[in-house]
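A.B. asks: The sequence and its predicted three-dimensional model are supplied below.
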Amino acid sequence: MLSARSLFQEILDNDDSYRLFCSIAASGEAQGGWENARIAALVPDSMRALAPRITRHGADEDKHGRIFHALLRKRGLEPLPVPPETDYTMLLERQGIGLTHDKLRREEPLSDEDIVVYLSHSRVTEQRAADQMVMLVKYFGDHPEVGRAIRMISNDEDNHLAYCHEELLRLASEGHGRTIQRVLRESALAEIRIYRDVSLAVMSHMGRLLHWPAPKAAALAAGIHGLYTYERLGGWHRMISLRMPERRGALDGPAPAAPAF
């Protein structure tokens, strides 16, 4: 039976597919770490109080990248170059979502609106990350090789999502509500398309590595298209709602260490 559990188990059991999975994940986390570090450095004076939390967000992402590299080393594997069609972060940037790397490379302070855009974009992408990690914890949280890493990353992603909710609600109360609403909608509708395209690309690569028969590859592609249809018809609304989280101040303080990795 084709299921998320059996699919991921198959990827875990094969060194080539596992190498690709960890390489893609490590690259995405490293990009997130760099982006957040640059945003923290360029925060405008009017929002300087946010800088420590943005720095913590970036430190968490860097830690996740190191964890995926450590999982590769544990098997004696080296990371692969990430195929461009699977680069979720850069594909979102090309769609005009979030802050561009060109802007982040400059030494010019960001504007208040830039920070609102960053947090709104993050609320959408962190929802995706948190959902994925919840699924992985459900099926592989006790796995002897990856379970500890998955649980740690999932907890961090929940913190990131809580931080986005809390800060966006605060900014909405300060008069940024219309911008937040607009950027959330634009980001969510773009994200679900990019997630579909990246998922199809990743599954195509995995299919070649694992020698999937055509019917299996077609069934997986159909499932990805089905998820996109559901999200396009209304599922995307879960990515733009805002509510005060139970975890308040989720990114206060330094990032917890991960000495085991």
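C.D. replies: Received, thanks.

A.B. asks: contacts and neighbour counts: CA atoms only from here.
C.D. replies: Will do.

A.B. asks: give me every residue that touches residue 79.
C.D. replies: For residue 79, the contacting residues are 19, 20, 22, 23, 69, 72, by C-alpha atoms under 8 Å, 6 or more residues apart in numbering.

A.B. asks: which stretch of helix or strand covers the spatially most central residue of the chain?
C.D. replies: Geometric centre of the chain, nearest residue: residue 129, 4.3 Å, by C-alpha atoms, centre = their mean. Per DSSP states H and E: residue 129 is located in helix 112-140.

A.B. asks: counting contacts, what elements does that helix pack onto?
C.D. replies: In this structure, helix 112-140 packs against helix 147-171, helix 177-210, with contacts taken as 3 or more C-alpha pairs under 8 Å, 6 or more residues apart in numbering; DSSP states H and E.

A.B. asks: residues of the first one that come out buried?
C.D. replies: Meaning helix 147-171. 148-154, 156-169, 171 (16 or more other C-alpha atoms under 10 Å).

A.B. asks: Packing partners of it?
C.D. replies: helix 51-74, helix 112-140.

A.B. asks: right, so those helices: which one is the most enclosed?
C.D. replies: Most buried of the helices and strands packed on helix 147-171 by mean neighbour count (mean count of other C-alpha atoms under 10 Å) is helix 51-74; its value is a mean of 22.

A.B. asks: starting at the chain centroid, how far to that one?
C.D. replies: 12 Å (C-alpha atoms, centre = their mean, to the nearest Å).

A.B. asks: and the angle from that helix to helix 147-171?
C.D. replies: Following axes from the mean of the first three to the mean of the last three C-alpha atoms, to 10 degrees, one obtains 160 degrees for the angle between helix 51-74 and helix 147-171.

A.B. asks: thinking again about what came up before, which one of the contacts of residue 79 is nearest residue 138?
C.D. replies: Taking C-alpha to C-alpha as the measure, residue 22 is the one of those closest to residue 138, at 18.9 Å.

A.B. asks: Is that closest one in contact with residue 72, as I believe?
C.D. replies: Yes: the pair residue 22 and residue 72 qualifies as a contact (C-alpha atoms under 8 Å) at a distance of 6.9 Å.

A.B. asks: secondary structure element for residue 223?
C.D. replies: Going by DSSP H and E, residue 223 is in helix 214-233.

A.B. asks: Could you tell me the angle between that helix and helix 177-210?
C.D. replies: 180 degrees.

A.B. asks: Against that first model, consider the following:
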Amino acid sequence: MFDSLGSLYLPCLMRSPRGRAFMLHFMARAEEADEAGVFDTLLARVDDPALNKMVRVHRDDETRHAALLRGCLERLGIEPEPVPPELDVVAGIDRHAGGLTTAFVDGRLGVMEAYLLLQVIEERGVKQFPRIAQAMRPFDPESARIIDGITRDEERHVKYAKAISRRYAPDEATLNRVLDRYRAAEARAVVENGRALLSFATRRGLDGSRGLERIFWGAVASLGQVRGGLVRAHA
């Protein structure tokens, strides 16, 4: 969701009601996204009853999280900015990982690969959600409390992912090799997402900054986009 730069910018974004509305909407959309039917496909393929139950709980948790975040957004009473495609970090991870989601649903990849991708996504949530809650707490403690609860669920989801992927892995070496590849893809996607978030938020004025502060963050956003373009051009 955010690289180190995005994390530094987060308190600025959360002090603004428009910034908080956007973040709650952004998080709710991420929780709502059953990537191209991945959970439904997993339920059809995970044959162990105990593990199948984990998949159902995981899916239902994501639906419940989205409803909780939508409730926070409704209480705030501000229409959020639409989330542009470049801020879909899950799609970015999937792209860098070689289109895993489509391959899985099409039957070309197995349960291990799907749950390793979910693992790296949930691990990122465990790292980032507490930062969002901390930045939001001075302005909206109730939403921060709800995000804290979601984080605890995400910690449990990481355990689910590890158990299920290990059960369906052909061997430990294969599991570790694929997991390393997905973590590398996730790291690249998060850097891109952090730059895109900063650029979008400053361009739309979501942080409410003024004067020199607005000039500073605008310049940082522009520099980040230039660097990102140079890296992609030479990749």
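C.D. replies: Cool, got the structure. This is a predicted model, so every value here is computed, not measured.

A.B. asks: Format the contacts of residue 79 of structure 1 as JSON lines; extra columns: distance to residue 232 of structure 1.
C.D. replies: Below are the contacts of residue 79 of structure 1 laid out as JSON lines (distance: C-alpha to C-alpha, whole Å):
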{"residue": "19", "distance to residue 232 of structure 1": "32"}
{"residue": "20", "distance to residue 232 of structure 1": "28"}
{"residue": "22", "distance to residue 232 of structure 1": "29"}
{"residue": "23", "distance to residue 232 of structure 1": "29"}
{"residue": "69", "distance to residue 232 of structure 1": "34"}
{"residue": "72", "distance to residue 232 of structure 1": "35"}
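
A.B. asks: right, and residue 92 of structure 1 touches residue 189 too?
C.D. replies: No: Residue 92 of structure 1 is beyond contact range of residue 189, at 10.9 Å (criterion: C-alpha under 8 Å).

A.B. asks: Give me the more crowded residue out of those two.
C.D. replies: Neighbours of residue 92 of structure 1 and residue 189, each counted by other C-alpha atoms under 10 Å, are more numerous for residue 92; the result is 21 against 17.

A.B. asks: so where is the host helix or strand of the more buried one in structure 2?
C.D. replies: Per DSSP H and E, residue 92 of structure 1 falls inside helix 88-94. Counting by TM-score structural alignment, helix 88-94 of structure 1 falls onto residues 89-95 of structure 2.

A.B. asks: what's the answer for stretch 180-200 of structure 1, then?
C.D. replies: Using TM-score structural alignment, stretch 180-200 of structure 1 pairs with 175-195 in structure 2.

A.B. asks: buried sites along that stretch?
C.D. replies: 175, 178-179, 182-195.

A.B. asks: list the buried ones in stretch 224-234 of structure 1?
C.D. replies: Buried residues in stretch 224-234 of structure 1 (16+ other C-alpha under 10 Å): 224, 225, 227, 228, 231.

A.B. asks: Which strands or helices does the helix holding residue 223 of structure 1 pack on?
C.D. replies: helix 177-210.

A.B. asks: report the angle between the axes of the helix it packs on and helix 112-140?
C.D. replies: Put simply, helix 177-210 of structure 1 runs at 40 degrees to helix 112-140, going by the same axes, to 10 degrees.

A.B. asks: What lines up with residue 131 of structure 1 in structure 2?
C.D. replies: Per TM-score structural alignment, the equivalent position to residue 131 of structure 1 in structure 2 is residue 127.

A.B. asks: Residue 207 of structure 1 and residue 216 of structure 1, how far apart?
C.D. replies: Counting by C-alpha to C-alpha, to the nearest Å, the gap from residue 207 of structure 1 to residue 216 of structure 1 is 9 Å.

A.B. asks: Comparing the two, which residue is more hemmed in?
C.D. replies: Set residue 207 of structure 1 next to residue 216 and count neighbours by other C-alpha under 10 Å: residue 207 wins out with 18 against 13.

A.B. asks: The more buried one against residue 218, yeah?
C.D. replies: No: using C-alpha under 8 Å, residue 207 of structure 1 is not in contact with residue 218, being 10.2 Å away.

A.B. asks: what sits up against the match of stretch 180-200 of structure 1?
C.D. replies: Contacts for stretch 175-195 of structure 2 (C-alpha under 8 Å, 6+ apart): 1-6, 86-89, 92-94, 96-97, 112-113, 116-117, 120-121, 165-166, 169, 221, 224-225, 228.

A.B. asks: swap in stretch 206-225 of structure 1?
C.D. replies: Residues contacting stretch 206-225 of structure 1 (C-alpha under 8 Å, 6+ apart): 11, 14, 16, 17, 196, 199, 200, 203, 204.

A.B. asks: Which residue in structure 2 aligns with the first one?
C.D. replies: Same thing as residue 11 of structure 1. So, by TM-score structural alignment, residue 11 of structure 1 is matched to residue 13.

A.B. asks: State the three-state secondary structure for that match.
C.D. replies: Counting by DSSP: H, G, I helix; E, B strand; the rest coil, the backbone at residue 13 of structure 2 sits in helix.

A.B. asks: ok, residue 151 of structure 1 to residue 227 of structure 1 distance?
C.D. replies: Taken as C-alpha to C-alpha, the span from residue 151 of structure 1 to residue 227 of structure 1 is 25 Å.

A.B. asks: my bad, should have said residue 216 of structure 1
C.D. replies: Distance, residue 216 of structure 1 to residue 227 of structure 1, using C-alpha to C-alpha: 17 Å.

A.B. asks: Same question for residue 23 of structure 1.
C.D. replies: 24 Å.

A.B. asks: Likewise for residue 59 of structure 1?
C.D. replies: 32 Å.
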